[in-house]
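**Q** coordinates for the following, if possible.
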Amino acid sequence: MKPILFAAVLTLFAAPAWAAKDCAELKSEIDAKIQSHGVAKYTLEIVDTAAEAESKVVGSCAGGQKKIVYRRG
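**A** Model (predicted):
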């Protein structure tokens, strides 16, 4: 049980660091992960956090000011 607790705490501390990541860099990393799972047709878009999106949010960047949304197809 301790390794799970440690991982959870580590994730909480790392979350702000992920949000501060450069949007283009994060989008590229997410794109590589999606492609490695064999998904062929999709789009990733960087939008303002306040923007309404019917797509799935897959990342946050620019200090939480932007989000990356995923649309399949």
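**Q** for the rest of this, base every contact and every neighbour count on C-alpha atoms.
**A** Will do.
**Q** ok, now which ones touch Cys23?
**A** Shown in contact with Cys23 (Cα atoms under 8 Å, 6 or more residues apart in numbering): 46, 60-62, 66, 68.
**Q** run this one through as well so I can compare:
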Amino acid sequence: MKTTIVTLSLALAAGPVFATPCDEVKAKIAEKVEKKGVKDYTIEAVAPDAVGDKRVVGTCEGGKKKLVYTREAAKK
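**A** Below you'll find the model as predicted:
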């Protein structure tokens, strides 16, 4: 029991060390979006309280930021 508590405490303390940078997550999401043929879009990292009505497609930096997707009108 004591070992489990120590292990869990260490895992929680190390959490921020394993936080994925936003650029890495954005690149992975962009790759998936572009495979579907979408050309005009943006993915941006914002604070969780700044999401508003935008579509959340991921999180980064250990949940400190959310990645939001916006599809833009086709350019003519």
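**Q** can you pull the TM-score for these?
**A** The TM-score (TM-score structural alignment, normalised by the length of structure 1) is 0.69; 56 aligned residues with a Cα RMSD of 1.7 Å.
**Q** about what we covered before: what is the nearest of the contacts of Cys23 of structure 1 to Gln35 of structure 1?
**A** Ile68 (15.9 Å; Cα to Cα).
**Q** so the closest one sits against Thr43, correct?
**A** No - at 10.0 Å, Ile68 of structure 1 does not count as touching Thr43 under the criterion of Cα atoms under 8 Å.
**Q** so between these two, which is more surrounded?
**A** Neighbour count, other Cα atoms under 10 Å: between Ile68 of structure 1 and Thr43, Ile68 has more, with 22 against 12.
**Q** average offset of the helix or strand harbouring the more buried one relative to structure 2?
**A** In the assignment (DSSP states H and E), Ile68 of structure 1 maps to strand 66-72. Compared with structure 2 after fitting, strand 66-72 of structure 1 has a mean deviation of 0.3 Å; criterion: mean Cα distance after the TM-score superposition for structure 1.
**Q** buried residues, that strand. List them.
**A** 66-70 (16 or more other Cα atoms under 10 Å).
**Q** that one packs against which elements?
**A** helix 23-36, strand 42-48, strand 56-61 (3 or more Cα pairs under 8 Å, 6 or more residues apart in numbering; DSSP states H and E).
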